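Asker: Sequence and computational prediction follow.
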Amino acid sequence: MRLFDKRTPLQKEWEKLEVQEQRFLQKRSEKRENILNQKLEEKIPPKLQETLDTAFAKAFALIFEKGTRVIEKTYQRAKLEQDYQVRQYTADVKQNSKSLRSFSKKARDTGTKNLLLSGVAGIGMGVLGIGLPDIPVFTGMILKNIYETALQYGYSYETREEKYFILLLIRGAVSYGDTLCEIDGKVNEFIRNGMLPEEYQDKEQIEQTAGSLSKELLYMKFLQGIPVVGAVGGAYDAVYMKRITEYAELKYRHRYLAGRKKAENKLLF
């Protein structure tokens, strides 16, 4: 406990966030293969990785082009935007830790709800032996969760810039070690300047994210395609959804708090 602590509520929340971000990176400093993956390795069809890469890439491209409006039918966007405005006004007036924490609380509540939906859907598909056809559903659930998290913090998701940010979040969440640190650096750079990298290509970013997801989910999607026992593979949808949710919430909170810090600094000068 600090006596005569002169840190502002914003500074306290920022320092807490930095600790949580560092903890996320440390937990994923290296990948540990589980026993189930090792046993399944010999049984994986040679072209399954390529098939998964293509399936995820098509799912992202299709949803970004035509599916966002469909996803928006699963939640009340206008209400989420209004709720954000209320929380933002409260935070501006009260300027205390509780009002700042209300953003992350709402985002976590949303994440928990979507996590349950993802788990139920994945297990159901697995029991029926549906693996690859589950990919558009799983991808849609990922984006639904991130879209709602974005709205909780006052951000949109339609522009090229926001899609780039979202794809980075997904890719970072399923990466490890140096790759994760590199992607995390790109996420933070975007938060600072809000600009796309030079020579940025939407298709290339989608393919990179699809490749990262398919590589991580390869064994589980194979297992999910086997009736009944596929429920085990389907349950992993929720495991990876949880990881993506955690990372997305951290980085949207980082973005929001960084924006408040920037606004405060402008008032001082």
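Answerer: That came through, no problem. Predicted model only: the values in this text are computed from it and were never measured. Residues are numbered from 1 along each chain as shown.
Asker: When you work out contacts or count neighbours from here on, use the C-alpha atoms and nothing else.
Answerer: Fine.
Asker: what's the closest residue to residue 57 other than its chain neighbours in contact with, if anything?
Answerer: In space, not counting the residues next to it along the chain, residue 57 is nearest to residue 210; the distance is 5.2 Å by C-alpha to C-alpha, 6 or more residues apart in numbering. By C-alpha atoms under 8 Å, 6 or more residues apart in numbering, the contact list for residue 210 reads 53, 54, 56, 57, 60.
Asker: all helices in the stretch 151-269 of the chain, in order from the N-terminus.
Answerer: Ranges of helices within the stretch 151-269 of the chain are 160-173, 177-193, 202-224, 230-268, based on DSSP state H, counting those that start in this stretch.
Asker: now these as TSV including distance to residue 35?
Answerer: Compiled in TSV, the helices of the stretch 151-269 of the chain are given as follows (distance: least, C-alpha to C-alpha, whole Å):
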stretch	distance to residue 35
helix 160-173	22
helix 177-193	20
helix 202-224	11
helix 230-268	14
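Asker: Find the nearest non-adjacent residue to residue 227, please.
Answerer: Once flanking residues are discounted, residue 227 sits nearest to residue 129: 3.7 Å by C-alpha to C-alpha, 6+ apart.
Asker: of all the helices of the stretch 151-269 of the chain, which lies closest to residue 45?
Answerer: The stretch from these with the least distance to residue 45 (C-alpha to C-alpha) is helix 202-224; that distance is 8.8 Å.
Asker: adding another structure so you can compare the two:
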Amino acid sequence: MSSYEEKIAHELAEWQVTMQRTPSISNAAIRKLQTKINSLWPERLHRIMTKVIKELTRAVLFGADFTTKPNTDVRSLMDIEEQVKDKINKYTSTATAEGAITGFGGFVSGLADFPLWLSIKMKMLFDIAASYGIDTKDYKERLFILYVFQLAFSSQKRRNEIYLILSNWEVQKNKLPKDINAFDWRSFQQEYRDHLDLAKLLQLIPGVGAVVGAYINHKLTNRLGKTAMNAYRLRRLNVQDFDLEKLKKGQPKLPE
């Protein structure tokens, strides 16, 4: 293992700790409040929201413009991740500008932010996958992208569940539904919406909307990019587990 891979293994182990963290009391309280709010929504509205997010995500996920040819050049992990970091910075800057522009116009233009920002985030995930040599024409790799998306924008409880799927992907992918309609779109849209509700409501306010939109889009797009990096690192390094006790002491157990 190269010195760079040892460094990445340490970062990956720290990320694993975060992904498997027990939900805090504040997490539980927020989740309880969100569940209460969701229970007040009519079932018909839940179905409409699920359908809208499902169709938007499917259109982006399976759009011809999003398929990116995988990079098959033999390169070191360091070279790959230099390219990936450049892409994250590029897409984060684009999302920041988009959030500021749509937030500036208040409610009407703010509504346009959702599909535009979703497209930016998904295109970034496809490009990151290609950098790691992943062929996104493969249906299961597109589902992997959906799970990465969920991992970045979910409650800690749901994040723990998704991490278990991604950390054992070679086994779990064979258990996945063959039909995209069988994907749990209800949980997908609800977790995503709950994660963004308050921030995006502030973006609809004229004046402050531009500042909020730029900040939120920058922060969360960057988070998504870093989440994707770690998810693909997990597969590339084939790291199943780390000695978390040693990690806490600053001495992670690295693979041989």
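Answerer: The structure has been received and is ready for your questions. Keep in mind it's a predicted model, so treat the numbers as computed, not measured.
Asker: Can you give me the TM-score here?
Answerer: Comparison of the two superposed chains (TM-score structural alignment, normalised by the length of the second structure) gives a TM-score of 0.73, and 224 aligned residues with a C-alpha RMSD of 3.3 Å.
Asker: Tell me which of the helices of the stretch 151-269 of the first structure sits nearest to residue 93 of the first structure.
Answerer: Distances from residue 93 of the first structure to each of the helices of the stretch 151-269 of the first structure were compared using C-alpha to C-alpha; the minimum, 13.1 Å, belongs to helix 230-268.
Asker: Just the buried positions in that closest one, please.
Answerer: Across helix 230-268 of the first structure, burial judged by 16 or more other C-alpha atoms under 10 Å covers 230-238, 240-242, 244-258.
Asker: how big is the angle separating that helix from helix 202-224?
Answerer: Angle of helix 230-268 of the first structure versus helix 202-224, following axes from the mean of the first three to the mean of the last three C-alpha atoms, to 10 degrees, is 150 degrees.
Asker: what sits against residue 191 of the first structure?
Answerer: If a contact means C-alpha under 8 Å, 6+ apart, then residue 191 of the first structure has 255, 258 as its contacts.
Asker: Filter the contacts of residue 210 of the first structure down to the ones also in contact in the second structure.
Answerer: Under the criterion both residues aligned by TM-score structural alignment, their matches' C-alpha atoms under 8 Å, the contacts of residue 210 of the first structure that remain in contact after alignment to the second structure are 53, 56, 57.
Asker: could you dump those residues to JSON lines with neighbour count, distance to residue 40 of the first structure and secondary structure?
Answerer: Compiled in JSON lines, these are given as follows (neighbours: other C-alpha atoms under 10 Å; distance: C-alpha to C-alpha, whole Å; DSSP: H, G, I helix; E, B strand; the rest coil):
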{"residue": "53", "neighbour count": "20", "distance to residue 40 of the first structure": "19", "secondary structure": "helix"}
{"residue": "56", "neighbour count": "24", "distance to residue 40 of the first structure": "21", "secondary structure": "helix"}
{"residue": "57", "neighbour count": "24", "distance to residue 40 of the first structure": "24", "secondary structure": "helix"}
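Asker: Which of the residues you listed sits closest to residue 165 of the first structure?
Answerer: The closest of these to residue 165 of the first structure turns out to be residue 57 (C-alpha to C-alpha; 16.2 Å).
Asker: Kindly state which residue of the second structure is aligned to the closest one.
Answerer: The alignment partner of residue 57 of the first structure in the second structure, by TM-score structural alignment, is residue 54.
Asker: my guess is its match meets residue 187, correct?
Answerer: No: under the criterion of C-alpha atoms under 8 Å, residue 54 of the second structure lies out of contact with residue 187, with a separation of 10.7 Å.
Asker: Under the alignment, what does residue 237 of the second structure map to in the first structure?
Answerer: Matched across to the first structure, residue 237 of the second structure falls on residue 257, judged by TM-score structural alignment.
Asker: List the contacts of its match.
Answerer: Taking C-alpha under 8 Å, 6+ apart as the test, what residue 257 of the first structure contacts is 10, 14.
Asker: mind listing what the aligned partner of residue 123 of the first structure in the second structure touches?
Answerer: Under the alignment defined by TM-score structural alignment, residue 123 of the first structure corresponds to residue 100 in the second structure. The neighbours of residue 100 of the second structure, taking C-alpha under 8 Å, 6+ apart as the test, are 209, 210, 211, 212, 213, 214.
Asker: Same check on residue 25 of the second structure?
Answerer: Taking C-alpha under 8 Å, 6+ apart as the definition of contact, residue 25 of the second structure has no neighbours.
Asker: on that earlier part again, distance of the match of residue 57 of the first structure from residue 77 of the second structure?
Answerer: As for residue 54 of the second structure, its distance to residue 77 of the second structure is 34 Å (criterion: C-alpha to C-alpha, to the nearest Å).
Asker: My guess is residue 204 of the second structure contacts residue 112. True?
Answerer: No: contact between residue 204 of the second structure and residue 112 fails when scored by C-alpha under 8 Å: they sit 10.5 Å apart.
Asker: What is the neighbour count of the closest residue to residue 12 of the first structure other than its chain neighbours?
Answerer: In space, not counting the residues next to it along the chain, residue 12 of the first structure is nearest to residue 97; the distance is 7.9 Å by C-alpha to C-alpha, 6+ apart. Neighbour count for residue 97 of the first structure, taken as other C-alpha atoms under 10 Å: 15.
Asker: Which residue in the second structure aligns with residue 222 of the first structure?
Answerer: Applying TM-score structural alignment, one finds that residue 222 of the first structure aligns to residue 201 in the second structure.
Asker: swap in residue 153 of the first structure?
Answerer: When the second structure is aligned by TM-score structural alignment, the residue opposite residue 153 of the first structure is residue 132.
Asker: residues contacting that match?
Answerer: Listed by C-alpha under 8 Å, 6+ apart, the contact set of residue 132 of the second structure reads 70, 71, 80, 232.
Asker: for the residue nearest to the first one when sequence neighbours are not counted, what are its contacts?
Answerer: This points to residue 70 of the second structure. For residue 70 of the second structure, the nearest residue in space outside its immediate sequence neighbours is residue 130; the separation is 4.1 Å by C-alpha to C-alpha, 6+ apart. The contact partners of residue 130 of the second structure, taken as C-alpha under 8 Å, 6+ apart, are 68, 69, 70, 71, 136.
Asker: which of the residues you listed are also in contact in the first structure?
Answerer: Among these, the contacts conserved in the first structure (both residues aligned by TM-score structural alignment, their matches' C-alpha under 8 Å) are 68, 70, 71.
Asker: picking up where we left off before, wouldn't the residue nearest to residue 227 of the first structure be in contact with residue 230 here?
Answerer: Yes: between residue 129 of the first structure and residue 230 there is a contact at 5.7 Å, judged by C-alpha under 8 Å.
Asker: in the helix or strand harbouring residue 83 of the first structure, what's buried?
Answerer: Per DSSP states H and E, residue 83 of the first structure falls inside helix 77-94. Judged by neighbour count (16+ other C-alpha under 10 Å), helix 77-94 of the first structure contains these buried residues: 80, 81, 83, 84, 87, 88, 90, 91.
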